[in-house]
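Peer 1: Would you be able to build a 3D model of this:
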Amino acid sequence: MELWEEAPATARSGLRPIDYAGAYPPCGCDPATTSLRFLDLLAEASVAARLCGERERALTIVKTALRLLKAGEPGASCGPGGTDFQRAAWFWTERSRLVQNLGRGDGWQEIATAQELVRGLPPSAVHAQVLATAAGWGMLHAPGPDSLADAERAVEYARVVGAEEIELDARLTLGGLMVDAGDIDDGLAEMYAVLERARDLGQVAEAGRAYTNLASVLQSIGRSREAVAIGAEGLEFCHQHGLVDNADWVLGNLAAAQFSLGLWEETEQAARRLLATAHSSKPRGAASGLLARIAVRRGRPDAAARRLADAVEHYGPHDPMPQNSLLLAEVSLAIAAAEGRLADVREEFARAARDGFPTGTHRYAWPLVVLAATAEAEARGLPAAEEGRAEALLLIGTTARRLVTPVALWRAHALHAGAELLRAEGRESADRWREVTAAFAALDRPYELALVRHRTADALLAGGGHRDEAAELLRGAHTTARALGARRLAEDIELLAQRARLRLSEPEPPADPAPAPAENLGLTPREQDVLRLVAAGRTNRQIAEELFISPKTASVHVSNILAKLGVTGRGEAAALAHRLRLFPASA
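Peer 2: A predicted model of the protein is given here:
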């Protein structure tokens, strides 16, 4: 490009567009008989730069082209008046992609500009490209019926003008939106058909996008093993064809599926690779989010908070998308719950639910509902949790009733949320928890299965009897928690087994009369008395008055209790006492 003006005219006249720019119309004329123009070269170069991950360079090239078109400089147009609306619209759609990927905007203003440029013009491939780009934007930023209609219109228009490459792009978007709308089988069939056709035509960029979207959609509906398989295939394809940008997105979606399958070591490796080598900020944001989710499940909320802050920084404030913001909300909510900050849990959930969850976002909504319901169940009986509790439960329940369950994974989440809401209301049902466990047992979600097995065992033991069944559930849950490194869950299982005098490593012997639950935790009788009052929300001075000891002695007892329980504050100690039902009378 830098040598264009210095090259002899005879040399330039023999060049022809090489057609790597999709719908872009080379010089507005017949590329077979008309030589390459400088603007054509800019179009080819911008696409090449974008596909190989050099987005800054691509954006610079696009800006140069738009300046030439606006100024009407020689060589910028084949049409009269120095203006070419179709080519300008094409460059604006490219600019939309680039500013989104660079985190400098959501890209909609650029799309709107392109739409204005083609309005009223005869049908063309560029017009179809603008429609397809708008539909793709809607899928990411405003999924729902309107975006689905936009995608259908883009497909029809591309067919009218015979632009199959653009048609494939629009069909891929349409397939993803169909899955979001509950038309699972037909939507996936459309996406797989696009992948096959793109490969047959040698449309490597579109095939790379198909691999990216398929891995994401399969993961969202609980078909994570299929997502891993298609992701691995796509990663190899992208590397073979130099699609470094697509490779980052495919790897991120592959890692998300591995996380769900309990392959956390592999997830961490992929996430660290993305942080070190990704060509844009959003895959790095996804990587940091995955590391945060692993950290919080492994009982390290402080590390999770640091990773969450990294993710927020990588995503930036200029291009908010539900697939990013709602996943970050899930992490934030999980950290607050792990640290016993119920007020923050409620605030985070209320913020996420404030505008509702339109079609296309339910995949992200269900985990939020489950986390919020679980936090309320864990806090039941805590005096500090009573204010605002009724409103919080109402919001959780109302939100859950508005979400759909077209796939087994979402139905399992719905059952889990319902069981937690019953527990939060003091109406826990062992049979309901058995149903939740059966739902997750049919899925590849080992962490969630271990979690609900623990909860089922707790409900069985609380109802009396069923010790053998509870023991089997706890052993399976404990094995999984230990294998995953889910420290908090493993400790909860161990404490429950200890309280019930169940062995986790082998079948239990006949049970002897069990000591007091708090005694199993190494607490002295006096410390048990103090913990009972801490769980009831008493201050050190109130504890001292009730037990006829000095406030200083009460403070010493509280410090000893925190150390023995392995918690950092009174709130966590109280929550643990309620969770383990150490003092039923105070619940």
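
Peer 1: CA atoms for contacts and neighbours, from now on please.
Peer 2: Will do.

Peer 1: Who are the contact partners of T405?
Peer 2: 411, 414 (C-alpha atoms under 8 Å, 6 or more residues apart in numbering).

Peer 1: Then Q129?
Peer 2: Applying C-alpha under 8 Å, 6+ apart to Q129 gives the contacts 23, 90, 93, 154, 158, 166.

Peer 1: Tell me which of those fall in helices.
Peer 2: Taking DSSP state H, the ones among these that sit in helices are 90, 93, 154, 158, 166.

Peer 1: Looking at these, spot the one nearest A377.
Peer 2: A154 (47.1 Å; C-alpha to C-alpha).

Peer 1: how far away is that closest one from L327?
Peer 2: As judged by C-alpha to C-alpha, to the nearest Å, A154 and L327 stand 29 Å apart.

Peer 1: higher neighbour count, those two?
Peer 2: Taking other C-alpha atoms under 10 Å, A154 and L327 do not tie; A154 has more neighbours (29 against 20).

Peer 1: Quick check: that one vs A439, distance?
Peer 2: With distances taken as C-alpha to C-alpha, A154 is found 39 Å from A439.

Peer 1: re earlier: now, among the contacts of Q129, which is nearest to L275?
Peer 2: Checking these against L275 by C-alpha to C-alpha gives T93 as the nearest, at 27.9 Å.

Peer 1: V161 versus that closest one, what's the distance?
Peer 2: Distance of T93 to V161, given as C-alpha to C-alpha: 18 Å.

Peer 1: Can you tell me the SS state at the closest residue to A181 other than its chain neighbours?
Peer 2: If the residues on either side of it in the chain are set aside, A181 comes closest to T359, at 6.2 Å by C-alpha to C-alpha, 6 or more residues apart in numbering. Assigned by DSSP: H, G, I helix; E, B strand; the rest coil, the conformation of T359 is coil.

Peer 1: What of G234?
Peer 2: helix.

Peer 1: do you know how far it is from M139?
Peer 2: 21 Å.

Peer 1: for L121, same thing?
Peer 2: Relative to M139, L121 is positioned 26 Å away (C-alpha to C-alpha).

Peer 1: neighbour count winner among those two?
Peer 2: M139 (24 against 11).

Peer 1: Just the element for the more buried one, please.
Peer 2: helix 125-141 (DSSP states H and E).

Peer 1: quick one, which of T93 and V161 is more surrounded?
Peer 2: The residue with more neighbours, out of T93 and V161, is T93; 28 against 16, by other C-alpha under 10 Å.

Peer 1: want to put them side by side, so please do this one too:
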Amino acid sequence: MSLPTTSPTMIGRASDLRALQAVFDAVAAGESRSVVLSGEAGIGKTRLLTEFTRSVRSSALVITGQCVDLGEVAAPYAPVLGLMKDLVAQRGRDAVLEAAGPGKASLATLLPTLGPDAEDQREGGVGRLHETVAVLFEALSRDRPVVVVVEDVHWADGATLSLLAFLVRALTCDRVMIVLTFRSEDVSRGHPLRGFLAELDRTRRVERHSLERLSRSDVLRQAIAIRGTSLDTVSIDSVYARSEGVPFFVEELLGLDQDRDGDGDELPDTLRELLLARYERLAPTTQQLLRVISAGGVCVEHALLERVFAGGPDALDTGVREAIGSNVLVADATTYEFRHALVREAIHDDLLPGERSRFHAGFAEALEAGVGGEPVAAAVSHHWMLARDFGRAFPATVRAMEQAHAAYAYSTEAQLGERLLEIWDQVPDAATLVGRSRSELMRRTASALRNAGWTDRAIAMVDEVLATPEDRDDLDQAKLLRDKAFYLANLGRPGSVDLLEQALDRVPPGTPGDLRGVLLTSLGARHMIVGRLERAIEYADEAAREAVRTGSARNASVAANIGGIARIHHGELESGSRMLATAETLADGDGSALLRYRVNASDMANLLGSYEDALASALEGVARAKELGVERSSGLILSSNAVDPLVALGRWDEAEERVHRALALQPPLAFSVYLRQSLILLTLWRGDTESAATMYRRWRKGMLSLSGLEVQTRFGVARVVMQVGLAAGDLAGAWSPAGVGVFDAPDHRPMPAYDLPALADAARVLARVRVALATGTLDVASGPFAGVDDDQLRQLEERWRALLAEERFWPTAPLWSALVDAELGGPDGTGDDVGAWEAARAMAERPFAPAVLAPYTALRLAEARVAAGDRPGAQDTLVVAVAEATTLGAGLVLDGARALAERASLNLDGRPRARGTSGSIELTARERQVLQLISEGLSNRQIGERLFISAKTASVHVSAILRKLGVATRTEAAMVAGASGLLTASAGRIDRP
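Peer 2: Presented below is the predicted three-dimensional model:
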């Protein structure tokens, strides 16, 4: 009999165990954390985890899952299935379903016995599945910390990695600890795990921990713990040298050393010999049994082994007992597995070709017969492939592909599709077996590739199908063209519109099904986002008629959505708004259409300057998404839509937190770009110009690639380029085609929601260029300003003003027109006209003005007053600008205020002026209006309503008045104002500004 398999105490891992315990302590305190544990095979990852989980089981819920080695195509969600089974075993089915919340039906994807039959399990897609698992772990962690262990993720399928990545990103303030292990030597260049690990490395809540080999003293301690006595120096040197400090090899060498008859030279010299040494000492029947088990996989059910092993029950029992006694196998109530996967791999690699085919065929047949429970089609396909029986592997792979699709395991589905294509020509009647033609299978595989994130490969496959001379009808060709159009749009590449129009030509009116309707709505959407509004309206209207013909409520909602948005942009505000509202009614009960409506409706409210409405709409959608269990998947888009209104309302901390949370969850490409634009500008206005410029350089490529396809992105990027360029002193960058030049693009079509704010930025750049030209600091001999002169700048301004006049119907146009007038005011057109800045300041106090414009226009008004020689007025206005910027956190304005104070010797501390006559107290015209209303006893909210400004702006005015009058209360202000004649001076009607 061999020595005990392992040391009764863990050797050389005290610091590693402490590291895991430290992470667990942080988790127990309320912070989700993850650990990625790596090391070579045999280094002791499982032993360390066993010791760790044993130490925390009394205070935590520990669930474990094991990845399965099925070669190149892994079984979908195999370790997650193990987690769910472990969880149900510990907590019970009902408790698990209750904790899973509204998305509990989607758990049937992982464990069919969990899912209620009454619900549509595919509603919400893979995002809902991910969210449900996150909600499940969150709920469980409220009672006690949850430790989720997944071993050997180097064998994990893409769907499992995607789910794990989501959990790591999504679980932040919950008591959940995720521990993943992998063999470092098995993750070669190009391995799917590399990208997964790189993604995790960007998350601050993930720790990487690598297990090192044991030292010679540790090996000696391990040997003593196993043998009970010390080893002589020669023996320990031999064991240490041969094992190289790998604990598993130390155990094997010590066991062999105990059984050998000769000296140390008889110990194996190679790793293969060491792994097979125990196996080769067993009886021939036991060796035969172990060869069969090695073909079964990491863990083999007794029922399966009994079916495949040809030696009979007695031989099986005898062989198993010997293998367990020799520390080759371990067993539980129903399964067998090798003590270490390395031994299993060595025995399997040693199989003869005939044995390999025979054993794998045996397991495939047994699995197909239902032995050992419900068969996993991917495992059946794997065994038939290794048996080289393609005729039987083909239908098994077809079933596996369907199972993978049903489980949202798109990467596995794609790999199985590629496997079918690889053996297609070796299987008679392949089209009959798969139920589709080869080109249809390629289209299906391309769809899976795209859903798995491999869009370039999906496009290549569609191109290959399109180039195939196989006969296809117009509908099949249209679907291929549609798919390629979607894939190109998914990558932010041009060409979608032409492909969609080619597809539409092949689907005439009256064609059964929804394909024509989908093409029409897609074309309407694509034309809208590039600014071809008339074409967008035409396609949307035709899509609406098509939806009525086919009875598709979803297409009807989408058509109304697109048609309404396009009409609003086109200037048909009332009819467009009515049409957009019908999209919500038509979408009732359809989650996809309703999400699309809420996204567009909240975005449009923001563009129209109704920031409170936009925020309320977005947050209502987020709340509904949370109720449905998709808050961090599809609800993420609505959460992203809350960012811009929050910024406009001056709630910058909330906006920034939402941006970071959304970006961490990796929203779709377009929304990632929108969020990054918002974050850059928010960082800039907070005063961190360097960080804003760095972020722009880092994200520039992706932002510019999408800007070629979307007007919204193009002008959003242009604003970033211009504002960052101005703040960083990069006037040439601000003047570039991506900045000011956006208005000169040949395909520019007026869309006021995006044009107007960008025109105000462009006017600021133009004014700065005029100053540089006048002072001789502009290089007009070469570079971006070559040949620029006053006439060219005047013509450019005239074109912009013509565009302003054309877009004056937009509700926020008065604000942006006033800003353009102010930026380009004065005799030289450089922005030093006091009256223009007073008008812009008044507009900046209106509810439709973004919050940052109030302190910005106050600063610019102070600058204009300095230029005009009005130092007292400049002083007062500068104090207001500083107060407003401080309240908002607008560091960029504060920097400008400090620079102005330094240049003009002004005071920033806001020291009050002495009380006296009305003429000695300097109040602006707006402040006199506010003072009048204060004396009438109105609140800030009431003042805001009377003057059509926000309550927050009213509050800033009240604070400025109290400071100037040198009083502490509103009552005192009214008394001083009355005594000094200020109310008489401000008498008169208060008109709408």
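
Peer 1: Any chance you could compute the TM-score here?
Peer 2: Once superposed, the chains reach a TM-score of 0.69 (TM-score structural alignment, normalised by the length of the first structure), with 473 aligned residues with a C-alpha RMSD of 4.0 Å.

Peer 1: ok, A490 of the first structure - contacts?
Peer 2: 477-478, 481-482.

Peer 1: Next: D790 of the second structure.
Peer 2: By C-alpha under 8 Å, 6+ apart, the neighbours of D790 of the second structure are R770.

Peer 1: Could you check how far it is from T64 of the second structure?
Peer 2: Taking C-alpha to C-alpha, one finds D790 of the second structure at 73 Å from T64 of the second structure.

Peer 1: and H466 of the first structure, how many neighbours?
Peer 2: The local packing of H466 of the first structure (other C-alpha under 10 Å) involves 13 other residues.

Peer 1: Is the residue nearest to it when sequence neighbours are not counted within a helix or a strand, and which one?
Peer 2: Nearest non-adjacent residue to H466 of the first structure, counting by C-alpha to C-alpha, 6+ apart: L460, 6.1 Å away. Assigned by DSSP H and E, L460 of the first structure falls within helix 446-462.

Peer 1: And stretch 611-618 of the second structure against the first structure, how far off on average?
Peer 2: Here the mean offset of stretch 611-618 of the second structure against the first structure after fitting is 1.4 Å, by mean C-alpha distance after the TM-score superposition for the first structure.

Peer 1: Over to stretch 837-844 of the second structure?
Peer 2: Once the two models are superposed, stretch 837-844 of the second structure sits on average 1.5 Å from its counterpart in the first structure (mean C-alpha distance after the TM-score superposition for the first structure).

Peer 1: Now do that stretch: distance to the chain's middle.
Peer 2: Put simply, stretch 837-844 of the second structure sits 39 Å off its chain's centre (C-alpha atoms, centre = their mean, to the nearest Å).

Peer 1: for stretch 100-110 of the first structure, same thing?
Peer 2: So, by C-alpha atoms, centre = their mean, the centroid of stretch 100-110 of the first structure is 20 Å from its chain's centroid.

Peer 1: And for stretch 155-169 of the first structure?
Peer 2: Distance, centroid of stretch 155-169 of the first structure to centroid of chain: 31 Å (C-alpha atoms, centre = their mean).

Peer 1: quick one: it aligns where in the second structure?
Peer 2: Stretch 155-169 of the first structure corresponds to residues 544-558 in the second structure, going by TM-score structural alignment.

Peer 1: ok, now stretch 254-262 of the first structure?
Peer 2: Going by TM-score structural alignment: stretch 254-262 of the first structure matches residues 642-650.

Peer 1: Now do that stretch: distance to the chain's middle.
Peer 2: 20 Å.

Peer 1: Which residues does that stretch contact?
Peer 2: By C-alpha under 8 Å, 6+ apart, stretch 642-650 of the second structure touches 606, 611-612, 614-615, 618-619, 652, 654-656, 658-659, 675, 678, 682, 849-852, 888.

Peer 1: Give me the subset of those lying in strands.
Peer 2: Among the contacts of stretch 642-650 of the second structure, DSSP state E puts none in strands.

Peer 1: Of these, which belong to helices?
Peer 2: The members of those that map onto helices under DSSP H are 606, 611-612, 614-615, 618-619, 652, 654-656, 658-659, 675, 678, 682, 888.

Peer 1: quick one, what contacts E527 of the first structure?
Peer 2: Per C-alpha under 8 Å, 6+ apart, neighbours of E527 of the first structure: 557-558, 561.

Peer 1: Translate it into the numbering of the second structure.
Peer 2: E527 of the first structure maps onto nothing in the second structure, by TM-score structural alignment.

Peer 1: Look up how far K564 of the first structure lies from E527 of the first structure.
Peer 2: The value you get for E527 of the first structure to K564 of the first structure, if C-alpha to C-alpha is used, is 10 Å.

Peer 1: quick one: buried residues of stretch 395-408 of the first structure?
Peer 2: Across stretch 395-408 of the first structure, burial judged by 16 or more other C-alpha atoms under 10 Å covers 395-397, 399-400, 403-405, 408.

Peer 1: Revised request: answer the last question for stretch 221-230 of the second structure.
Peer 2: 221-223, 225-227.

Peer 1: in the first structure, what residues pair with that stretch?
Peer 2: The aligned range for stretch 221-230 of the second structure is empty, by TM-score structural alignment.

Peer 1: Quick check: end-to-end length of stretch 864-876 of the second structure?
Peer 2: 13 Å.

Peer 1: and S559 of the first structure, how many neighbours?
Peer 2: 14.

Peer 1: which element is it on?
Peer 2: With DSSP H and E as the criterion, S559 of the first structure is inside helix 551-565.

Peer 1: Find me the equivalent region of that helix in the second structure.
Peer 2: Going by TM-score structural alignment: helix 551-565 of the first structure matches no residues.

Peer 1: So which elements touch that helix?
Peer 2: helix 525-535, helix 540-547, helix 570-579 (3 or more C-alpha pairs under 8 Å, 6 or more residues apart in numbering; DSSP states H and E).
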